[in-house]
Structure formats: structure tokens, C-alpha cells
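Student: this one's structure only:
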């Protein structure tokens, strides 16, 4: 059994600042009740999507080779057909998303949380080379976070039959994670409603691999390498080109 080092995401230190940044950027990020009204703020129950139709300026904080830079940019552009956003790659000036290719981790701030960091601080880290078999999947996954997507295995309707003792042991042995970290990034379903989530998607680029050995019964998810159909559907709902009550 072998999976690459999983992404933890860059978590906002200040939840109130995270909420304020998300709502200021895009009022639709506020949690809504079944009646369509906004409910009172609760930690973890707001989305972090960018303002629809806006330009996201993307910069590199280090100097990857031209080949690597272009490869990363090409992968980021794979998200473009499903979002009503414009991606602008810049070499100088202020940016919303700042990429480091010399980090020790693969992770990203989730959507508007990137606004909480100063301009010299990277908001998306890549610790993977072009020749690695999971290079494309890693870039696609991390930029999914940058657009506001969360980890799919924590979908509130995933109902994955985890064998928890084995999961704790696996993440401790392979990655040095505590049980608390494993709960936070793997096992605990995230809050929210259909305002934040579409249908659960085993094929999502945002899904951790789930080895059969870590579940009870015959249940697994391999390493997803492409943006799935449902990933694109969620993005079209978050960033619609044409607003519609019945939009899918």
C-alpha cells in the first residue's frame, strides 16, 4: 500500500478574519438556510469562493525553470472552462495567488483565505517535480483548493467505511500525523449544506486515495488524476456564467 504525502491545506489561523474575507469578496459565500436566508455565522459553514467574474492574479514567488512554470500554468488553465474567472499570470505587482515551487509541502490556502496573507507569503506550495507520476494530479488538486474546493473524502455524505484504528496507524507510520491531525484532514466530515457541496464524488481530483486496507469491507478509491465531471459541475455552480435558479 503506497500513497504520496497527502495535502493538509493551509488553514486560516483566524476564523473570524477568514469569514470576513470570504463574505467581503463574495456575499454568496454566506451559509444559507433551507429557506434561502443567511444563517448566523458558524465556524466551517461558509464557502470561500472568489467573486464571480473577477480576475485572479497568479504569481510565482520563486524562480522555477521555464519548462516547469509553463507546465504548472497549463495545468491551472485546465480549470478555466468551468469557472467564470480570468486567470492572469504576472511577474510583478500584487497577486491573489502566489505559488512556491521550492516548498517542503504540497498545500494551498482554500479560496479567499489567500487574502489573509501578506504579498511575500506563498498561498500555494508545490513540492513535486515534472517527472513525478503525480505531478499533474498534484497541481490540479492544489489549484482546486485555491479556487475554494475542500477535500472530497470529507464530504458530509461520503460515508466512507473507515477502519479508524488502521487509518490512525497508517498516517502515523507513513507521515508522522497525530490522531488529531488525521481526524482533521481525513476522517471528520466537514460541515455545511448543499450550498457548499454537490453530490459526493469518488472520482474528484480533490479526493484523497483510500486504500482498501484502510476500510472495512471492499471499498477503495485510487489516485484520481483528472478534474472530474462533478468537479466541473460544482465549479460552474460556484462561478456561473449565467445565473439561473435551476442551474445544475
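Tutor: Yes, it's here. This is a predicted model, so every value here is computed, not measured.
Student: for the rest of this, base every contact and every neighbour count on C-alpha atoms.
Tutor: Will do.
Student: middle-most residue in the chain, spatially?
Tutor: Nearest to the geometric centre of the chain sits residue 145, at 2.2 Å (C-alpha atoms, centre = their mean).
Student: what about the helices in this structure?
Tutor: 15-25, 66-76, 135-146, 164-175, 179-182, 229-238 (DSSP state H).
Student: for the protein, which strand is longest?
Tutor: Ranked by residue count and defined by DSSP state E, the top strand of the chain is strand 55-60.
Student: buried sites along it?
Tutor: Neighbour-count burial for strand 55-60 flags 56, 57, 58, 59, 60 (criterion: 16 or more other C-alpha atoms under 10 Å).
Student: closest one of those residues to residue 193?
Tutor: residue 56 (26.5 Å; C-alpha to C-alpha).
Student: got the contact list for that closest one?
Tutor: By C-alpha atoms under 8 Å, 6 or more residues apart in numbering, the residues touching residue 56 are 85, 86, 87, 88, 95, 96, 97.
Student: who are the contact partners of the closest residue to residue 68 other than its chain neighbours?
Tutor: Nearest in space to residue 68, with sequence neighbours left out and distances taken as C-alpha to C-alpha, 6 or more residues apart in numbering, is residue 130 at 6.6 Å. Shown in contact with residue 130 (C-alpha under 8 Å, 6+ apart): 68, 71, 136.
Student: which of the buried residues of strand 55-60 lies closest to residue 174?
Tutor: For the buried residues of strand 55-60, the nearest to residue 174 is residue 60 (30.1 Å; C-alpha to C-alpha).
Student: okay, one more to line up with it:
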């Protein structure tokens, strides 16, 4: 069964200037030139939010979470580290770099270095999907993709998804979701500079499922549960081994 499209919401930076400042302090190559159109449809358009290669990120839990639940999240999250030159240090502290809240039903994450801007009194990620849910692995991989600085693949500048926009708006209006939210999470394209020359990948873990009834013609994308070949290739490129 297909799931709703809005499975996750990467949180926008509250202060774009601060977001850019911490991103460039972490990694100067996060600075990107403007797109050829001279503008960006999204505030993220002028810079990426990748960590410095080789960085160790501490990861903790913001609420009481059973040890087995923590271990399940850690096991899935570490799949990214087979390809990205980063380290995750899961610690017994709510004041880690990445602070996970497991108590609700929502799934979302700050994108990359934006986690550094969050108040220490706030979580930087919510993982409401539980280990016994069939979508658990997919959800953890997706949210930790945001931790690594990855954005939604269905918003890739070359993702020519034939959305039936009136039906899409009507579908989510019935769920109490306004058009602006649909635009931000589905229809708006990211700046092409952030795609860093990569091709659109409909098998990416960062792609939402796309329901046929929200598109024109015979077009849909199922639920991606694993890291695609291009996911692995991309994070290996943006987090390369550091040569001493």
C-alpha cells in the first residue's frame, strides 16, 4: 500500500544568515554560486549544509527511549557511514549534536549544519515511526539523509514529475494541509547548484512515494526502502576520505 507523500518535513532555518554562517564555518566549500537564473526559489539555494569530512557527530535521545529502540535506530543510521566519511557517536546525553525525539508520530529533521542552530532545549530530529513499523528502516535512512545535508529528491531541478496540481491540492486540503505547505514540500524545485551536477534519481531514499492519482498519465514512484546506487555515490563524493 502506498503511503501519504508528506512523510517528513525538513525544518527550514529560522535565520538564513545564521544558517549560512554556521554552514560556511563548518565547511567553506558549502558556499555555492547562484543558479544561472540568478535567483533561487528556496532560501537554501545559495549554500549547502554539509559537515566537514571526517567529522564525528554525537547523537543522543531527547526523551526516554528503550535501549532496543535506540539500538534499532543506530543500526539503520550507520548504513550511511559505509559510504560517507563521517562518524556517529551515540551518547547517553540529550545535549548531543543530533538530538532525537521518539515520543510523537512525526518524522522530520534539521538539514545538516542547521542542527547547530537549534536550541539545546529542542530536538533536532523527530522519529515517530517505531521499529515494528514496515517503514521504520526507510524513515530512519531518510531522516539521517537530512542530517547529512541531503534534500528531497522529488524536488530535484530535473525531476519532471507530471503532477496534477489541482488534484494534489485537493487531496491535501482534505487532510487540512494548505497549498503553501504542498508547494514547499513537493512542488518547489531546489536550486540546481545544490544538485551538484547529479542526475535525478527516482530510486533515492530521499524521494517521497508518488501516488498515481496525483499525477497526469501513468506515473508513480513506490516507497524506496534502501539507499540507491546514486545515494551511495553522492555521499561518497560529498564526504570523501581526507588525505593527510
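Tutor: Here it is on my side, so go on. Computed from a predicted model, the values in this text were never measured in an experiment.
Student: overlay the chains and give the TM-score.
Tutor: With the length set by TM-score structural alignment, normalised by the length of the second structure, the two chains reach a TM-score of 0.91; 238 aligned residues with a C-alpha RMSD of 2.2 Å.
Student: save the buried residues of strand 55-60 of the first structure as a markdown table, and put in distance to residue 169 of the first structure too.
Tutor: Shown next, in a markdown table, are those (distance: C-alpha to C-alpha, whole Å):
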| residue | distance to residue 169 of the first structure |
| --- | --- |
| 56 | 40 |
| 57 | 41 |
| 58 | 38 |
| 59 | 38 |
| 60 | 36 |
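Student: how about the strands in the first structure?
Tutor: Counting by DSSP E, one finds strands in the first structure at the ranges 55-60, 86-89, 97-100, 107-108, 124-125.
Student: distance from the last one to the second structure after superposition?
Tutor: Plainly put, strand 124-125 of the first structure ends up 0.5 Å away from its match in the second structure on average once the two are laid over each other (mean C-alpha distance after the TM-score superposition for the first structure).
Student: matching residues in the second structure for that strand?
Tutor: When the second structure is aligned by TM-score structural alignment, the counterpart of strand 124-125 of the first structure is residues 125-126.
Student: before we move on, the earlier item: the residue nearest to the centre of the first structure and residue 111 touch, don't they?
Tutor: Yes - here residue 145 of the first structure lies in contact with residue 111, judged by C-alpha atoms under 8 Å, at a distance of 6.2 Å.
Student: circling back to that earlier point, what's the closest of the contacts of residue 130 of the first structure to residue 34 of the first structure?
Tutor: For those, the nearest to residue 34 of the first structure is residue 136 (37.9 Å; C-alpha to C-alpha).
Student: before we move on, back to that, closest to residue 202 of the first structure out of the strands of the first structure?
Tutor: Relative to residue 202 of the first structure, the nearest member of the strands of the first structure by C-alpha to C-alpha is strand 107-108, separated by 20.5 Å.
Student: packing partners of the closest one?
Tutor: Using 3 or more C-alpha pairs under 8 Å, 6 or more residues apart in numbering; DSSP states H and E as the contact test, the elements touching strand 107-108 of the first structure are strand 124-125, helix 135-146.
Student: go again with 10 Å.
Tutor: Helices and strands touching strand 107-108 of the first structure, as assessed by 3 or more C-alpha pairs under 10 Å, 6 or more residues apart in numbering; DSSP states H and E, comprise strand 97-100, strand 124-125, helix 135-146.
Student: reformat the strands of the first structure as JSON lines; add distance to residue 184 of the first structure.
Tutor: Shown next, in JSON lines, are the strands of the first structure (distance: least, C-alpha to C-alpha, whole Å):
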{"stretch": "strand 55-60", "distance to residue 184 of the first structure": "28"}
{"stretch": "strand 86-89", "distance to residue 184 of the first structure": "31"}
{"stretch": "strand 97-100", "distance to residue 184 of the first structure": "24"}
{"stretch": "strand 107-108", "distance to residue 184 of the first structure": "15"}
{"stretch": "strand 124-125", "distance to residue 184 of the first structure": "20"}
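Student: contacts only, for the residue nearest to residue 73 of the second structure when sequence neighbours are not counted.
Tutor: With C-alpha to C-alpha, 6+ apart as the criterion, residue 73 of the second structure has its nearest non-adjacent residue at 6.6 Å, and that residue is residue 140. The contact partners of residue 140 of the second structure, taken as C-alpha atoms under 10 Å, 6 or more residues apart in numbering, are 72-77, 107-108, 126-131, 146, 205, 225.
Student: distance of residue 140 of the second structure from residue 240 of the second structure?
Tutor: Separation of residue 140 of the second structure from residue 240 of the second structure (C-alpha to C-alpha, to the nearest Å): 22 Å.
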